[in-house]
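predicted model and sequence below, questions to follow.
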Amino acid sequence: MKVVLLEHTPHPDEVVAAAARLCYSASDIGTIRERLGGSRARDLVLKLLNLGHESPLEHVSFTFGIEEVSRALSHQLVRHRIASYSQQSQRYVKMGGFSYVLPPSIAENKEARQKFEQLMGDLQESYGDLLRVVPAEDARYILPNACTTKLIATFNARSLYNFFTLRLCTRSQWEIRALAWEMLKLAKVEAPAIFSAAGPDCWGPHGCGEGEMSCRQPPERI
């Protein structure tokens, strides 16, 4: 898995703080921003998070480049609707000799790994055979969920919070959970105040929301 932060809104703390302050100020936007110098923007962002006033977070965005992840992951990722995605097309990009993700539980089991890798090899060969006689858009029907893909994904900060709450939970699927950790680490470097409270439900003031399905093993904070 490779994850990079391609772009983000410049001065994210100031943008969020200015958006929040604007709602209650008669001043023009330039004056509001001037008054948010030093630690004032950061302090206001932390106050907003504490109060649960999340709408100003929607004014800043973060764009991630994501590679070497499975189609099984991407199918889960795009369920987060308030985000924008561009994904490598299996219709137009020929996937001959495709790479794939090997789940840890299979990698650790000798017999399972042998069967898995044999099946992947058979599918690679069959896919190549089909490409010679049918269009790629039809040959792709035999490609597995393990097949790797590439995406560029853009979230606003509020949507990212929701993503982190759901996907950093230890009950989420291992691969997308690993992606969420990498994305949070990158986002916190550029916007530490904004993402200071980001994490699974169990890190929050109300605790785990999984009820009887709770793992009761909160992940370590970063």
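Received it, and whenever you're ready, just let me know what you need.

make it CA atoms for all contacts and neighbour counts henceforth
OK.

where does Phe64 land in three-state SS?
strand (DSSP: H, G, I helix; E, B strand; the rest coil).

name the helix or strand for the closest residue to it other than its chain neighbours, please.
Leaving out its chain neighbours, the residue that sits closest to Phe64 by CA to CA, 6 or more residues apart in numbering is Leu5, at 4.5 Å. With secondary structure defined by DSSP states H and E, Leu5 is part of strand 2-8.

can you name the next helix or strand after that strand?
helix 12-22.

could you list the residues in contact with that next one?
29, 32-33, 36, 41-42, 44-45, 56-57, 59-60, 191, 193-194 (CA atoms under 8 Å, 6 or more residues apart in numbering).

got a winner among the residues you listed for most neighbours?
Ranked by the number of neighbours (other CA atoms under 10 Å), the contacts of helix 12-22 place Val45 first, at 27 neighbours.

list the residues that contact it.
Per CA under 8 Å, 6+ apart, neighbours of Val45: 13, 16-17, 193-194.

and the strand or helix carrying it with helix 12-22, angle?
Under DSSP H and E, the secondary-structure element containing Val45 is helix 40-51. Between the axes of helix 40-51 and helix 12-22, defined by axes from the mean of the first three to the mean of the last three CA atoms, to 10 degrees, the angle is 70 degrees.

okay, pairing it with this:
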Amino acid sequence: MKIINPSVMLEDEIDGQAILKKLERIGRTCYKSEGNIKEDSAEKFVKNIMNRNHMSVIEHESISVRIICDRGVTHEIVRHRIASYSQESTRYCNYSNDKFGNELTFIKPCFFDEGSEGYEIWKKSMQNIENEYMKLIEVDATPQEARSILPNSIKTELVMTMNLREWRHFFLLRCDKAAHPQMRQVANLILNLFKANIPIIFDDIEPYGTKVWEIVNKSYYFHEYAEQQGLANSAKEMKERIYDGNTNIDDLIKYVFYGQNQEIADSCVLTKPCSDLTDDDFDKAMTVFLNAVCEFK
């Protein structure tokens, strides 16, 4: 029996600047402004169309990703309909064969600490399943018959292809606090790959679990909170600075949380994951954030 962590890899060699230039050429068709294309105009153009929610333009680019995870996660992934999938088949893969190491491979659950009572119960269950799977193969069960006892934790490999707009939809759902922990773990891995390779398109999406994720995202979408606290002007200023296309959100976050504002830099909320924030912690951080963002230059 083998236990591994989930992993992801890009199937495409991505040139982020080339993608932006392609999207600019396509998007300018709508305005017949091809004459305005310059060597450095693509990034600004794509940012502007996204600010206007003109997302149909980014549908013209698709990316394929290879994912190694458990079958419980892929059951959720394949619910995304505007996509293409190719997946390792337990009907045809005989895991007693040499090419599979004559063993089953399972994905380590992220919610059990190794050595904990829960982890040991899970590990023992996986070992029992491997033993029984091999026994079924020995008594001439076919792989598609023996697979009936395989659990959600069994390792599988999936290649999925989606356009950039659908990838955004995927991340907004699957990187969220409400997502299943293992689904979110995989989605965060993919998002980090995309953010490292493709400028602009995914800059406004942050994986849940980062120290500032919950505060920043809630402050984007819940401006009524600021109004209730008498901070309407701060919320308006923040929104304008984030979406005017001239402020880099990464610079904004670094400034507010780690830079010149010592009140937040010293705040206890930065020393714990967002899932551990109390209501008082969140109220304090939100108030200071909305005020501090107005100081950003």
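Arrived safely, thanks for sending. As the structure is a computational prediction, the values presented were derived from the model and not from experiment.

give me the TM-score for this pair.
TM-score of the superposed chains, computed with TM-score structural alignment, normalised by the length of the first structure, equals 0.83; 205 aligned residues with a CA RMSD of 2.5 Å.

just give me the closest of the contacts of Val45 of the first structure to Arg132 of the first structure.
Proximity of the contacts of Val45 of the first structure to Arg132 of the first structure (CA to CA) peaks at Ile194, which lies at 51.4 Å.

the residue nearest to Phe64 of the first structure - how many residues pack around it?
19.

ok, Val93 of the first structure next?
Neighbours of Val93 of the first structure using other CA under 10 Å come to 11.

in terms of contact, does Tyr174 of the second structure touch Ala187 like I think?
Check again: residue 174 of the second structure is Arg, not Tyr. Yes: counting by CA atoms under 8 Å, Arg174 of the second structure does reach Ala187; the two are 5.9 Å apart.

quick one: contacts for the nearest residue to Glu68 of the first structure once chain neighbours are set aside?
Closest residue to Glu68 of the first structure apart from its sequence neighbours, by CA to CA, 6+ apart: Met1 at 4.7 Å. The neighbourhood of Met1 of the first structure, defined by CA under 8 Å, 6+ apart, consists of 66-69, 179.

still on that earlier bit, just the residues contacting the strand holding Leu5 of the first structure, thanks.
60-69, 179, 182-183, 186-187.

what residues does the longest helix along the second structure touch?
What stands out as the longest helix in the second structure, according to DSSP state H, is helix 117-138. Contact with helix 117-138 of the second structure is made by 1, 96, 103-104, 106, 112-114, 143, 146-147, 149-150, as judged by CA under 8 Å, 6+ apart.

can you rerun that using 6 Å?
112, 146 (CA atoms under 6 Å, 6 or more residues apart in numbering).

in that helix, which residues are buried?
119, 123, 126, 129-130, 133-134, 136-137 (16 or more other CA atoms under 10 Å).

in terms of helices and strands, where is the residue most central in space within the first structure?
Nearest to the mean C-alpha position of the first structure, counting by CA atoms, centre = their mean, stands Ala180 at 4.9 Å. According to DSSP H and E, Ala180 of the first structure maps onto helix 174-190.

what comes up buried for that helix?
For helix 174-190 of the first structure, burial by neighbour count (16+ other CA under 10 Å) applies to 174-177, 179-184, 186-187, 190.

again with stretch 235-242 of the second structure
Under 16+ other CA under 10 Å, the buried positions of stretch 235-242 of the second structure are 235, 237-239, 241-242.

so it matches what in the first structure?
No residues of the first structure are matched to stretch 235-242 of the second structure when aligned by TM-score structural alignment.

any idea how far the aligned partner of Thr142 of the second structure in the first structure is from Tyr127 of the first structure?
By TM-score structural alignment, Thr142 of the second structure lines up with Pro135 in the first structure. From Pro135 of the first structure across to Tyr127 of the first structure, the span is 11 Å (CA to CA, to the nearest Å).

ranges for the strands of the stretch 151-297 of the second structure?
155-163 (DSSP state E, counting those that start in this stretch).

quick one: what's aligned to Arg113 of the first structure in the second structure?
Taking TM-score structural alignment, Arg113 of the first structure has Tyr119 as its aligned residue in the second structure.
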